[in-house]
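Undergrad: here is the input, now give the coordinates:
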Amino acid sequence: MSDKGDKIETIENAGPAELQATRGQRFKRHCGRRWWIYLIATLLVILAVVLGIIFGAIPKIAQNSVNDSTLQVDAIAITNPSNERFTLSMNSTAHSHSPVSAHFSPQTFEMYLPPADGQQIVPFMTLSVGRLDIKDTLTINVSDVVTEILDKPAYDDFSSQVLKNEKLSLGIRSNPEVNVGAIKFKVDYQKTVELMGLNGLKGIKLFNPEVLETPMEDGTNMVTDGIIPNPSSFTLQVGDLTVDISVGPQPLGWSVVKDLTLYPGDNHVKIYNHINPRLLDVPIFVASLQAPNTNITLTANSTVFNGEHISWLEKPLHEAPPVIAILNPQ
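TA: The predicted structure is shown next:
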């Protein structure tokens, strides 16, 4: 009986030994059997965090950097004008702070006049640029690009503001692709820059009037030297500019500046005048040509380049108030 009782006692003591295993020991045994599940779960969490940074944080950081950047247009040249297109060059400088090494893929800038509240943006020209490495100071220079006029009324308005105003605003936008290593994503780029205009060609000065004893073949019977100031950063090829001239209410005739290109600063030009021949027979008029500080009223008539009237130059110049030039300034 004792042997049987000892056997039963041994069996009874086996149960409590198993129950006495700690929770930590049971968890270790569970992890040991299912370690691969936890490894996969951990990798998925890490992957989700990394993808969140790549597709969430990095694009947001890049967009914020674009939003905080500034753009300065240093020079614009509009040459070879026609009523459909022209040649465009532009130098500009962008300032930003990029926390990562990146670059823009080739992109196209759209240019427009900032619209009034509630009105749509109407681009009037575009400018394509190649790859740009993003730096704290980024120079964007594009030369001699043939540019189509996308919207003629909008471009007429732009041209009018350039010619008439002391200052004007120009909107520039694009949707470039940013490349951070192998990662690519789009950002919205939109800036408004302030530009100096030609200010109505105010401040023209005339010097050295010379009456020709024998008129030229085109009828020019007096030539003068002139200075046309251009306070803007625009270079603007005009062609042959014709203006009507008068002193007060007295018409004198008309004048032509041939092959005119307005560069920033003072432009020294030769002016070919077609004065009413009867005035040249009046000694008092001829003598007045030497008087100091005489006001000559100039009213733009036409602009012609390569035999074509350039309406987006001609119309705003003709509609602008007359310009007062000073003959023999002292």
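Undergrad: for the rest of this, base every contact and every neighbour count on C-alpha atoms.
TA: OK.
Undergrad: report the distance from the helix or strand hosting N64 to the chain centre.
TA: Assigned by DSSP states H and E, N64 belongs to helix 58-68. With C-alpha atoms, centre = their mean, to the nearest Å as the basis, helix 58-68 stands 20 Å off its chain's centre.
Undergrad: so who does Q190 touch?
TA: G171, I172, R173, S174 (C-alpha atoms under 8 Å, 6 or more residues apart in numbering).
Undergrad: buried residues in whichever helix or strand it is part of?
TA: In the assignment (DSSP H and E), Q190 maps to strand 189-196. Within strand 189-196, the residues that qualify as buried are Q190, K191, T192, L195, M196, counting by 16 or more other C-alpha atoms under 10 Å.
Undergrad: and the angle from it to helix 58-68?
TA: 10 degrees (axes from the mean of the first three to the mean of the last three C-alpha atoms, to 10 degrees).
Undergrad: and the next helix or strand past strand 189-196?
TA: Toward the C-terminus from strand 189-196 - assigned by DSSP H and E - lies strand 205-211.
Undergrad: and the angle from the helix or strand that comes right after that following strand to strand 189-196?
TA: For strand 205-211, the following helix or strand on the C-terminal side (DSSP H and E) is strand 222-230. Between strand 222-230 and strand 189-196, the angle comes out at 140 degrees (the same axes, to 10 degrees).
Undergrad: packing partners for strand 222-230?
TA: strand 205-211, strand 265-275 (3 or more C-alpha pairs under 8 Å, 6 or more residues apart in numbering; DSSP states H and E).
Undergrad: a helix runs through L313, doesn't it?
TA: Yes. The assignment for L313 is a helix, going by DSSP: H, G, I helix; E, B strand; the rest coil.
Undergrad: neighbour-wise, which one of the contacts of Q190 leads?
TA: Within the contacts of Q190, most neighbours by other C-alpha atoms under 10 Å means I172, with 20 neighbours.
Undergrad: pretty sure that one is touching F109, no?
TA: Yes. The pair I172 and F109 passes the contact test of C-alpha atoms under 8 Å, sitting 6.3 Å apart.
Undergrad: contacts for stretch 170-181, please.
TA: 100-114, 184-195.
Undergrad: what subset of those is buried?
TA: Using 16+ other C-alpha under 10 Å as the burial test, those include 102-105, 107, 109-114, 184, 187, 190-192, 195 as buried.
Undergrad: to compare against the first, here's another:
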Amino acid sequence: MSDKVEVTQYEEIPVKLGKRKRCLLHLRKFWWAYLIGLICVIVLVVPLLLLVGIPNLAQDKINSAKFHIDGIIITKTRGETMTVALNASMAVSGAGIKATIAEFPAELYLADLEPHTPFLSLNFPKTSASSHINLNITQDVKIPDMQAFTTFAAWLLGKETLNLGIRGKSSIRVRGISRSYGISFKKTIELKGVNQFKGIEVTDTSISLQPDKKGDNFHGWVNIPNPSILTVEIVSITP
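TA: Here you go, the predicted structure:
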């Protein structure tokens, strides 16, 4: 008689972990490596954002902005000085950054005449960057180059259109950041000229043999068309 021994063998089947649990186990094991990597990313990205990203973004916004001049009024001309009033606006697309543009001197020149010698300089005031910026400037200015200003006046009177260039250097400060970033402002605007006063009309004329109390014997109305946005004060040069 032989003894029979029954042997029972159990085989453990490995439990298959889900993707989420595997990720959690991996993070628990290598959390220190991910922490070091995150610190390295922050150390690299933040300086690049402050030194490169924000300045480039600010300059791109200025470059793509639409600058429009509504009117230029010149009064109180006396020698090489005058009073200039400029009404303009600038539309900035997607201006979601709260920032301030510092005051800066802007030079005006003829864009189609080399070299670009400025004939006038205006101080653009400090403004808050927004989607629509209004500029209303009235300043007493001195003509920096009389030859350049004379050429501008001749082009304005003789041409149908002319291109006016405006340039300057300023700085912009984004809210929440202590430093300022330099920006360049350069725009070219097409202006309508007087076009040799084409369309001028003299109406209701009359001539009298006897002069009036002012000594005038010719009377009439003169219609001088001005399609340009420039208004110039006309003063009497008679004694």
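Undergrad: and of the contacts of Q190 of structure 1, the nearest to D244 of structure 1?
TA: G171 (35.1 Å; C-alpha to C-alpha).
Undergrad: chain neighbours aside, what residue packs nearest to that closest one?
TA: T192 (4.4 Å; C-alpha to C-alpha, 6 or more residues apart in numbering).
Undergrad: structure 2: matching residues for the helix holding N64 of structure 1?
TA: Here helix 58-68 of structure 1 aligns to structure 2 at residues 54-64, judged by TM-score structural alignment.
Undergrad: touching that stretch from outside, list them.
TA: Counting by C-alpha under 8 Å, 6+ apart, V92, S93, A95, I172, Y181, G182, I183, S184, F185, K186 sit against stretch 54-64 of structure 2.
Undergrad: 7 Å instead, please
TA: Residues outside stretch 54-64 of structure 2 that contact it (C-alpha atoms under 7 Å, 6 or more residues apart in numbering) are V92, Y181, I183, F185.
Undergrad: could you pick out which of these are located in strands?
TA: Y181, I183, F185 (DSSP state E).
Undergrad: the first one and P55 of structure 2, how far apart?
TA: In this structure, Y181 of structure 2 lies at 6 Å from P55 of structure 2, with C-alpha to C-alpha, to the nearest Å as the measure.
Undergrad: with S170 of structure 2 instead?
TA: 12 Å.
Undergrad: what's the answer for N195 of structure 2, then?
TA: 42 Å.
Undergrad: equivalent analysis for V46 of structure 2, please.
TA: In terms of C-alpha to C-alpha, V46 of structure 2 sits 13 Å off from P55 of structure 2.
Undergrad: so which of those two has more stuff around it?
TA: Of the pair V46 of structure 2 and P55, P55 is the one with more neighbours under other C-alpha under 10 Å, namely 20 against 12.
Undergrad: if I look at that one, how far off is G158 of structure 2?
TA: In terms of C-alpha to C-alpha, P55 of structure 2 sits 42 Å off from G158 of structure 2.
Undergrad: same check on C40 of structure 2?
TA: In this view, C40 of structure 2 and G158 of structure 2 are 64 Å apart by C-alpha to C-alpha.
Undergrad: tell me which of the two has more neighbours.
TA: Taking other C-alpha under 10 Å, C40 of structure 2 and G158 do not tie; G158 has more neighbours (16 against 11).
Undergrad: list the residues that contact the more buried one.
TA: Per C-alpha under 7 Å, 6+ apart, neighbours of G158 of structure 2: V194, N195, Q196.
Undergrad: in structure 1, which of those residues still touch?
TA: Mapped onto structure 1 and checked by both residues aligned by TM-score structural alignment, their matches' C-alpha atoms under 7 Å, the contacts of G158 of structure 2 keep the contacts V194, N195, Q196.
Undergrad: out of these, who's the most crowded?
TA: V194 (22 neighbours).
Undergrad: which position in structure 1 aligns with it?
TA: Under the alignment by TM-score structural alignment, V194 of structure 2 pairs with L198 in structure 1.
Undergrad: can you map out the strands along structure 2?
TA: Going by DSSP E, structure 2 shows strands at 66-78, 81-91, 99-101, 104-110, 120-124, 127-128, 132-142, 161-174, 181-192, 201-207, 218-223, 230-232.
Undergrad: out of these, flag the one nearest L24 of structure 2.
TA: strand 161-174 (40.2 Å).
Undergrad: roughly how far apart are the residue nearest to the spatial centre of structure 2 and K186 of structure 2?
TA: Geometric centre of structure 2, nearest residue: I62, 4.4 Å, by C-alpha atoms, centre = their mean. Taking C-alpha to C-alpha as the criterion, I62 of structure 2 is separated from K186 of structure 2 by 9 Å.
Undergrad: next one: M82 of structure 2
TA: 24 Å.
Undergrad: neighbours around W36 of structure 1, how many?
TA: W36 of structure 1, neighbours per other C-alpha under 10 Å, totals 11.
Undergrad: ok, the one 10 residues further on next?
TA: Burial of I46 of structure 1 is recorded as 12 neighbouring residues (other C-alpha under 10 Å).
Undergrad: quick one: contacts for it?
TA: Taking C-alpha under 7 Å, 6+ apart as the definition, I46 of structure 1 has no contacts.
Undergrad: which one in structure 2 is aligned with it?
TA: Match for I46 of structure 1 (TM-score structural alignment): I42.
Undergrad: could you dump the kept ones among the contacts of G158 of structure 2 to TSV with distance to P239 of structure 2?
TA: TSV is the format used below for the kept ones among the contacts of G158 of structure 2 (distance: C-alpha to C-alpha, whole Å):
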residue	distance to P239 of structure 2
V194	28
N195	31
Q196	28
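Undergrad: tell me how many other residues crowd the counterpart of T83 of structure 2 in structure 1.
TA: Residue pairing (TM-score structural alignment): T83 of structure 2 is matched to T87 of structure 1. Using other C-alpha under 10 Å, T87 of structure 1 is surrounded by 17 other residues.
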